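# could you look at this predicted model? Sequence included:
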Amino acid sequence: MSGNTITHNVAEAGERTEATRSASVTRHRAARELGLRRGDLDLAVQLGRVRTVPDDGGGGRRVPRDEIDRIRAADGFPDVLRAAVRAVGTTEGAALMDVTTARFTRLARLGLLVPVKFYLNRYRAVVWLYLAEELRRFRADERNTALLKGRTPEGLRDQLGDGLDLRPRNWRGRHLGFLLRQADDPWARAAAVASLLDAAEISDVVTDPYERSHLRRFRPALATHGSPGSPAAQLAEEIATAADPGEVDWLRSELAAAVDTARRHRPAPRPAARVTPHPPGPQSLACGTAEPVPHEAEDAVPPEAGQPGRLSSLLGRLWRKDS
């Protein structure tokens, strides 16, 4: 490739990056223009209510200017958007549903109310947050009246007594949906699935070390909960990692399928074949040099090696010539 061609390609890439940046804004800027807090904008993006595009300059995802214009022109802006991303904790959620906090917690542990995110308070206790819009819909559904007012059915009470708590698993399932929605590449989709499995499970499913390394490049970052290695960060990692055997089996199956799809789309990059010097043969003895050969050919057997008579004769001629 000529220098002119390289310069032309670099210039084109720079023009595309500049065009993307001029037609879009950072998330911080978008939150301000949409009247949202940064965390609320992130949730709106995860829920698919705000579209983003990759930043070709490597600065993270950005919000297109026309997307901001579309949202601002919608009826009820900004109240409708704010209501759609409003997340509440147990106390406020129970008040919205007109139930006690104890009943609300039971419904959440049974998996009937699905958390949208979580954080750790100063006591390192997990605080689950739920979409207020979903809680209102659950309360308005007549099929849920018995769960809200009556006695919890005996079968469900038994599960609660056995320690059932589906909040972490339900959050992981929802979080995976968020990650897959934003994945623009088959390897990124596979990495999203892998992010919910521990390293041993990933190694067992993805046996190729180059593919595992490629997955790590696309691995989505977990929201920060304390400094790296702190008890809070470790607890957050535990919540984000599947432990239930049924969930683990399902994720392993999904990961295998996702990696197979990504592999067919574009194989994981591998280092170039190593080239090492070949042990000197008769030719190199005569001229005093050794020809380098590809590493894969190191185990190849020279034709003469299978014919000891010819090799001895050749070495004898070389010895008589030198003498």
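Structure received.
# going forward, measure contacts and count neighbours with C-alpha atoms only.
Will do.
# where along the stretch 1-150 of the chain do the helices fall?
For the stretch 1-150 of the chain, applying DSSP state H, counting those that start in this stretch gives helices covering 3-22, 27-34, 38-46, 65-73, 79-84, 90-97, 101-109, 132-140, 145-149.
# included below, for side-by-side comparison, is a second structure:
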Amino acid sequence: MSGNTLTYETTASAGRIGTARGTSLAPGRAARELGLKRSEFALAVHLGRIRTLPDEGGGGGGRVARDEIERIRAQQGYPEGLRESVRCVGTAEGAALLEVTRARFTRLARLGLLVPVSFYVNRYRAVVWLYLADDLRQFASDEGNADAALLKGRTPEGLRDQLTEGLDLRPRNWRGRYLGFLLRRADDPWARAAAVASLLDPVEVSEVVRDPYERSHLLRFRPAQPSHGTPGSPAAQLAEEIMTATDPDEIDWLRADLAGAVDVARGHRPAPRPPLRPVPREAEHRPAPKDPHPPRRAPHPEPHPAPQDPPPPGSAPRPSEAEAPGRIRSMLTRLWRAGP
């Protein structure tokens, strides 16, 4: 996976074998029928070596049609060819296949030239990366890799500088490959959007998908994560960190792809929402009920007149300005009546 755009690899519905549930097998039974371990069977499904059907019974995982079992058994080189196509190797065995030292093999993987197909956390809480043996053989057979001094000679200076700065693309490359597996098996637009969301932190998802009903719908289609120890254990927490995007540019293009995938899914089929309850007509015109226990208000005190200073002793009280005009008017009236 490269660039900022994901190519959705989906298997057409016509490519799947249509059959009734009664003529298909559960994953565990199908693995035994093909002589594979459960981990090998899961990887074969991811790689498209085994075609599955949706489990409409809700048992989880995909079922395998009996016709698909017979098709695989009829292939030339079965069962060794099938087992070899899903054989995974660690650093030591991978270095032997490439005929290089373990240190050089690790450098090539950290530079992103060797892409892991799986991983697990050992009892020492160390991440063990696994690689497809087929991928390593193809890498070794490419003459350009030998000419670029990747397998022989001194590692180019530019690549050495990146390693010195702590470059390690193994987690990111694994996420990209794993997302390709999920998208290849997703038949529903919401399932494709949920596959992208599964690699993002929930906070990032909530910022891109703001509708709570759409986020809830995404959770319904969220793919089951590979188990790595007991939930909440240090091994499980370390695995969860690997399965969550951390590089800023990786987060940016995953957010952009999630927004586009949700937009496509929304146009295909909107997320379900609870039905709205109709409001009765009488309730529309009904006055709001009065509170039987209204809050008590503190009584307002009566205003008191401002106190006045008493007149100085020995002085006659002066008439107020309102009484003076009346007294002058009565005096003039008496003088007018008395005449000359």
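Ah, there it is. Being a predicted model, the structure only gives us computed values, none of them experimental.
# want to try TSV for the helices of the stretch 1-150 of the first structure, with distance to residue 228 of the first structure as columns?
TSV is the format used below for the helices of the stretch 1-150 of the first structure (distance: least, CA to CA, whole Å):
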stretch	distance to residue 228 of the first structure
helix 3-22	32
helix 27-34	24
helix 38-46	21
helix 65-73	35
helix 79-84	32
helix 90-97	28
helix 101-109	29
helix 132-140	31
helix 145-149	41
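# can you add distance to residue 175 of the first structure and mean neighbour count and give these back as a markdown table?
Putting the helices of the stretch 1-150 of the first structure into a markdown table (distance: least, CA to CA, whole Å; neighbours: other CA atoms under 10 Å) gives the following:
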| stretch | distance to residue 175 of the first structure | mean neighbour count |
| --- | --- | --- |
| helix 3-22 | 27 | 13 |
| helix 27-34 | 20 | 16 |
| helix 38-46 | 8 | 18 |
| helix 65-73 | 23 | 14 |
| helix 79-84 | 17 | 15 |
| helix 90-97 | 19 | 16 |
| helix 101-109 | 16 | 19 |
| helix 132-140 | 16 | 15 |
| helix 145-149 | 26 | 14 |
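# indicate which one of the ones you listed is closest to residue 294 of the first structure.
helix 3-22 (29.3 Å; CA to CA).
# what lies in contact with the closest one?
Contacts with helix 3-22 of the first structure, where a contact means CA atoms under 8 Å, 6 or more residues apart in numbering, come from 55-57.
# between those residues, which is nearest residue 265 of the first structure?
residue 56 (21.0 Å).
# now do that closest one against residue 121 of the first structure, distance only.
Distance of residue 56 of the first structure to residue 121 of the first structure, given as CA to CA, to the nearest Å: 36 Å.
# which one of these two has more residues nearby?
Neighbour totals were compared for residue 56 of the first structure and residue 121, and residue 56 leads with 17 against 11 (other CA atoms under 10 Å).
# by contact count, what packs against the longest strand anywhere in the second structure?
In the second structure, with assignment by DSSP state E, the single longest strand is strand 127-132. Strand 127-132 of the second structure sits against strand 88-89, helix 91-98, strand 118-121, with contacts defined as 3 or more CA pairs under 8 Å, 6 or more residues apart in numbering; DSSP states H and E.
# CSV for these, including distance to residue 325 of the second structure?
Listed next are those as CSV, based on distance: least, CA to CA, whole Å:
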stretch, distance to residue 325 of the second structure
strand 88-89, 119
helix 91-98, 118
strand 118-121, 109
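# quick one: closest of those to residue 78 of the second structure.
In terms of CA to CA, the element of those nearest to residue 78 of the second structure is strand 88-89, at 17.9 Å.
# just give me the mean distance for that closest one relative to the first structure.
Once fitted to the first structure, strand 88-89 of the second structure is off its aligned match by 0.4 Å on average (mean CA distance after the TM-score superposition for the first structure).
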